[in-house]
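Novice: Give me a model of this one.
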Amino acid sequence: MSEKTFLSENSLNYFSVLDYGIFIILVLLSAFIGIYFGFISKKKQNNTSEYLLGSKQMGFLPIAASLIASHISASTLLALPAEIYTNGCEYILSIFSAIITGFALIYIFLPVFYGLQLTSAFQYLELRFNRNVRLCASVIFSMSGIIFMPVVIYVPALALSQVTDWNLHLITMSTSILCIFYTTIGGLKAVVWSDTLQLILMIGGIVSVMFLGINVMNGLGNIFDIADKGGRLIFFNMDPSPFVRTSFWTYFIGLSFGWTAKLGVSQCCVQRFLAVPNMNVAKKAVYVFVVGYSFIKISCVIVGITIYSKYASCDPMISKKIEKIDQILPLFVMEVATKIPGLPGLFIAGVFSASLSSMSSSLNTIAGAIYEDFIRHNYPNATEKRASDVMKILVLVIGAIVIALVFVVEQMGQIFRVCFAINGLSAGALFGIFSAGMFSRTINTKGVLAGALSSISILLIIIVGSFTLQKPPSLPISTSGCDFPYNNTIIPTTVQTNTTQDVFIIFKLSFMYYILLGTIILFLVAIPVSHLTGKCEPFDEKLLTPILRRNIKNTPESNGVNNNNTKEKDYELKIQENRLL
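Specialist: The predicted model follows:
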């Protein structure tokens, strides 16, 4: 069956003319923002300061909106409700993870990066260790971003192909070209302001669907009653086993750690926080981010429960209305929202906006990282205009690679799990590298490189084994309310879950612990390797997190820094060489 799935066979409504109009206009607005900052604005994007940091004059609201939008991808808007439908609403506990992440940003990581004022977060690693560590981290970050972006593109394309006559691959290509276009010519300002517009569309789309669904299903009371009977109201599964797919602890520990890793040392986030005038503005951006991020996540959870209440007696996968569970939200929208003119178009525009914001953010950030870490030092006399042009070319090249990788994403499983796997493979090692620099005085360059290689290698084996040997679990589903021949069927959990006892236990690890495990592996390898290969390289106290700076004495013996004038001058010179002037 084609990607059009069973929708076409049942003659469900496609987009109306109004839906097409709303969708096209709203998506093209993002392109106009890029055109404005690339050609019309008085401050052209022809130097690295403008292109990467927006001249450091961005306000906290657009920066917070950009952070939210770039981390609320289409995979969140579509895959999260699907996750709630299949596995219950325990994801609501992620609100605690958002709060913990906010505190970690403000008190641990941001003070270090903001104090140094570097263009790239990876420049920190050259100051703390050496250039090899910086390049290693930059490669890991760039590769993971390039692998993740096709997922971001594929998910909304799947939704749009479901409600239109458009070919899936034509959609992915045209969407990517649009995003590459406005990111290339507009730089960070275009990314941030288009993210702000796209965030408004995301919120408008998901909130509209949420309230419409609540109304159609006769209120939250009825929705929760149905969800409770179906076993979807799961809030505090206190099973401490790390091999349980999800529990209170996987969210409170695993997800909190994962989000801190994604936000605390991510180049995407560091670049945005450095685009504001001072640290107080950066803190305000964090506060707004935590509130906005939590609101959208909670809204997606409510939408997921609402979807379950509608299909509780007739699962659309079993009844062949959809082929992939990630298509369940567009199906729900087209079945309940077509009576409101333009709402389907607004919703799909919101989904696409999530995709565009995530992709544009990654393109801009990865291009900047590659230029700063691999190209700039080879051309020290290059003009700022030439540097900006090189980064624009990098955006085009990366975008072309991402378009080609979309064909691979089609063969993967449920997007929610896939996203965690891709992030876990790289984020654990990256977070471990930065944490080793900020929290340890003994880990050296050889230790951190050995730890990073071990972390990625072991995680890759675990992730491949998990996806190969185990099917994702699911709560019971039913088709008792469907028409013949799908009626009177109940599919219990055991049918969809691989219960094979001979699967090696490490492959059963919850995917929410991947990032934490990757970080632990790095430290377990880095500490003994550092001990065996000599002392840690001298470094300045400014490279430690403020929590440690306040609790140590600034003496040569305590911090390992050679305080003679030559070393101090060398350090300051190194800072100046790495800082964007």
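Novice: from here on, contacts and neighbour counts on C-alpha atoms
Specialist: Noted.
Novice: quick one, what contacts the most centrally placed residue in the chain?
Specialist: In the chain, the residue lying closest to the centroid (C-alpha atoms, centre = their mean) is His71, at 4.6 Å. Neighbouring residues of His71 by C-alpha atoms under 8 Å, 6 or more residues apart in numbering: Ser358.
Novice: Same check on the one 10 residues further on?
Specialist: Counting by C-alpha under 8 Å, 6+ apart, Pro81 touches 300-305, 307, 329.
Novice: Which of those fall within helices?
Specialist: Among the contacts of Pro81, the members found in helices (DSSP state H) are 300-305, 307, 329.
Novice: how about the strands of the stretch 451-581 of the chain, start to end?
Specialist: Per DSSP state E, counting those that start in this stretch, the stretch 451-581 of the chain carries strands over the ranges 477-478, 490-491.
Novice: So Ile72 sits against Ser361, correct?
Specialist: No - using C-alpha atoms under 8 Å as the test, Ile72 is too far from Ser361 to be in contact (11.5 Å).
Novice: ok so, going back, please identify which of the contacts of Pro81 is nearest to Ser176.
Specialist: Closest approach between the contacts of Pro81 and Ser176, by C-alpha to C-alpha: Leu329, at 22.6 Å.
Novice: and the closest residue to the closest one other than its chain neighbours, what element?
Specialist: Spatial nearest neighbour of Leu329, excluding adjacent residues (C-alpha to C-alpha, 6 or more residues apart in numbering): Leu78 at 6.2 Å. Assigned by DSSP states H and E, Leu78 falls within helix 74-87.
Novice: hang on, the earlier thing: distance check, the residue nearest to the centre of the chain against Met143.
Specialist: From His71 across to Met143, the span is 18 Å (C-alpha to C-alpha, to the nearest Å).
Novice: Then Ala285?
Specialist: Ala285 sits 28 Å away from Met143, going by C-alpha to C-alpha.
Novice: Between these two, which has more neighbouring residues?
Specialist: The residue with more neighbours, out of Ala285 and Met143, is Ala285; 24 against 13, by other C-alpha atoms under 10 Å.
Novice: Please generate a structure for the following sequence too, so the two can be compared:
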Amino acid sequence: MEILDWIVLSTTLFFIVVYGVIKTKGSATVKDYLLDNNETPWFTVGVSVMATQASAITFLSTPGQAYHDGMGFVQFYFGLPIAMIVIAYTFIPIYHRLKVYTAYEYLEQRFNVQTRTLAAVLFLIQRGLGTGITIYAPSIILSALLGWNLTFLNIFIGVLVIIYTVTGGTKAVNVTQKQQMFVIMSGMFITFFVILAYLPEDVDFSNVLHIAGANGKMDILDFSYNPETRYTVWSGITGGFFLMLSYFGTDQSQVGRYLSGKSIKESQMGLIMNGLLKVPMQFFILLTGVLVFVFFQFNDAPLHFNPTNVEKVLQSDQKKEYEALEAELNQINIDKKVVNQIYIEQLKHNAYDNPTLRKKMIALSLEEKELRNDAKEIISKADNSAETNDKDYVFLYFIMNYLPKGLLGLLLAVIISAAMSSSASGLNSLAATSSIDLYKRNVTVKSEKQYVVATQYFTLFWGIVAIGFACVSSLFENLIQLVNIIGSIFYGTVLGIFLIGFYFHYIKGKAAFYSGLISQAIVILIFLKYILFESNESEKLGYLWLNLIGVLLTIVLSFLFQKIINSKA
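Specialist: Modelled structure (predicted):
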């Protein structure tokens, strides 16, 4: 990194932290600390909701996902706009009418304290893990880039977030997320156009789409009914819908964002804004990853994108074996440039469909993929503890090696800002749930100030827990999938409980509690048997379906339990 990159990075982060502390100091009541005194306008609600979901994982992992697998991941978000409408006109009016601080307070009023506690604990488990991952993601970047200790970086980023989140609560989260979102989107748009500018002069955006399409990267819609396929239109609209309904409707990290709205209408407008902008935003980020793929059709791509793994293998007995694969890839890189240049020339004459060239391009991509898989096996021989999946390093590799001075610092600021915004929401929601649903429910405190102090201590506690989990994290398949898999394990059950509360008045507390408990145990068993212990190529179930399974199990079991309870009465 150059001096200019350091200046851009440090200035951006310093401004966000200091601004958050100065603007939000001194909350005297729990309502002010957790709900920003219900003074948040709709636009801030919308930005905060988007920034909470758009973690560093989004900007680190999504482009790599598109580089390897194309645009199909966008189907994951197809259920989001529908979920926003349902939440805006069903969940929000109920939460505001009951004047709750957390979503789980509603469950005690509707069912009993056991059901409220169960939902709160499930949330604390999955959000505690998820917040750790959002801290871990940018630490990977800086560790690979600067050679700094990964544990130190986890602590450093976590402490930055803790400073202003403890001080200002929800208001600090809302205020800083506007600045963070501005930095994030500015950086991504600049990068997008920089990549376009780096392509050969005769390669315009239309050519980019043709090259990507010829390589299968623009296959956006999959209408197949195969449950083993992770991302299809149907899994996105069904499983994705229930995941988003649960995440935005029952996850306190999101519920806390719109509970702080000035009114029901302001909160609804903020959510609808998110529903309108989120899918286009994800499409754009994926398209940036596809652009990186096209860039490497005209520039030399590395055999492996994780520089740490490459360094290890080149210092091992497998060095010659690895270098032989690199030589083969160099020839493939040369062939790709030639084929793609011929393809561009034909595009100039409107010859859009050349089966021979397309077959050659696909064949080269398959050869390259086989070489990369062979390289992963060699890396495993050199270090059997190494994580060989390098999807999360694709975008990192590009920005490290090709961005101009200053822009590298901005992109790092983008990724760290995203991590901070998402982590701050996570810590704030964890503290709110611990304070309101567990502490306040069981401990009598004399003053509002004492509750505020207790919530600040919970923020600090969960910050330490998240940092601790970040320090022991390792890559799964890639980070964006890992965080969604963790959510999918728990969200279905929690959402099922809420849907019972909203729509099935026949079902009472005991039935809801036991159905939630058993449903969660079954979902975990299904995950272990059909997903975790299967390879990515042979897993028997796409993880998005866990959300639908959890919802249906909870609702069906609750009806059965209620019938049994009624029959004994």
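Novice: Please work out the TM-score for the two chains.
Specialist: The TM-score (TM-score structural alignment, normalised by the length of the second structure) is 0.81; 485 aligned residues with a C-alpha RMSD of 2.1 Å.
Novice: circling back to that earlier point, when Ile72 and Ser361 of the first structure are compared, which one has more neighbours?
Specialist: When Ile72 of the first structure is set against Ser361 and neighbours are counted by other C-alpha under 10 Å, the residue ahead is Ser361, at 26 against 22.
Novice: Stretch 257-266 of the first structure maps to which residues in the second structure?
Specialist: Counting by TM-score structural alignment, stretch 257-266 of the first structure lines up with residues 242-251 of the second structure.
Novice: Quick one: distance of that stretch to the chain centre.
Specialist: Chain-centre distance of stretch 242-251 of the second structure: 14 Å, with C-alpha atoms, centre = their mean, to the nearest Å.
Novice: same question, stretch 461-475 of the second structure
Specialist: 16 Å.
Novice: what do you get for stretch 211-231 of the second structure?
Specialist: Distance of stretch 211-231 of the second structure from the chain centroid (C-alpha atoms, centre = their mean) equals 21 Å.
Novice: Provide the aligned range in the first structure for it.
Specialist: Using TM-score structural alignment, stretch 211-231 of the second structure lines up with residues 226-246 of the first structure.
Novice: And that stretch, what's buried?
Specialist: 226-227, 230, 232-234, 242-246 (16 or more other C-alpha atoms under 10 Å).
Novice: Map Leu201 of the first structure across to the second structure for me.
Specialist: Under TM-score structural alignment, Leu201 of the first structure pairs with Val183 in the second structure.
Novice: Contacts only, for that match.
Specialist: 410, 413-414, 417.
Novice: Emit the ChimeraX select command for whichever of the residues you listed are buried.
Specialist: Only the buried entries of those go into this ChimeraX selection, using 16+ other C-alpha under 10 Å:
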select :410,413,414,417
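Novice: quick one: the closest residue to Lys217 of the second structure other than its chain neighbours and Ile195 of the second structure, what's the gap?
Specialist: The shortest distance from Lys217 of the second structure to any non-neighbouring residue, by C-alpha to C-alpha, 6+ apart, is to Gly70 (3.8 Å). Distance of Gly70 of the second structure to Ile195 of the second structure, given as C-alpha to C-alpha: 17 Å.
Novice: More neighbours: the two, which one.
Specialist: Legend: neighbour count by other C-alpha under 10 Å for Gly70 of the second structure and Ile195, higher for Gly70 (24 against 18).
Novice: can I assume that one is in contact with Met218?
Specialist: Yes - applying C-alpha under 8 Å, one finds Gly70 of the second structure in contact with Met218, separated by 6.0 Å.
Novice: list the residues that contact both of these two?
Specialist: Between them, Gly70 of the second structure and Met218 share no contacting residue, judged by C-alpha under 8 Å, 6+ apart.
Novice: Map Phe293 of the second structure onto the first structure.
Specialist: Aligned partner of Phe293 of the second structure by TM-score structural alignment: Tyr308.
Novice: coming back round to it: quick check: the aligned partner of the residue nearest to the centre of the first structure in the second structure vs Ser429 of the second structure, distance?
Specialist: Correspondence of His71 of the first structure to the second structure, assessed by TM-score structural alignment: Gln53. Distance of Gln53 of the second structure to Ser429 of the second structure, computed by C-alpha to C-alpha: 13 Å.
Novice: distance from the longest helix seen in the first structure to the second structure after superposition?
Specialist: Longest helix in the first structure by number of residues, with DSSP H as the criterion: helix 168-216. Overlaying the second structure shows helix 168-216 of the first structure at a mean distance of 1.0 Å from the equivalent residues (mean C-alpha distance after the TM-score superposition for the first structure).
Novice: How about the match of Phe293 of the second structure: what's its closest non-neighbour residue?
Specialist: Tyr85 (5.2 Å).
Novice: what's the matching residue for that neighbour over in the second structure?
Specialist: So Tyr85 of the first structure corresponds to Tyr67, using TM-score structural alignment.
Novice: Share the number of residues neighbouring its match, please.
Specialist: Here the number of neighbours of Tyr67 of the second structure (other C-alpha under 10 Å) works out to 25.
Novice: List the residues that contact it.
Specialist: 217, 289-290, 292-293, 394.
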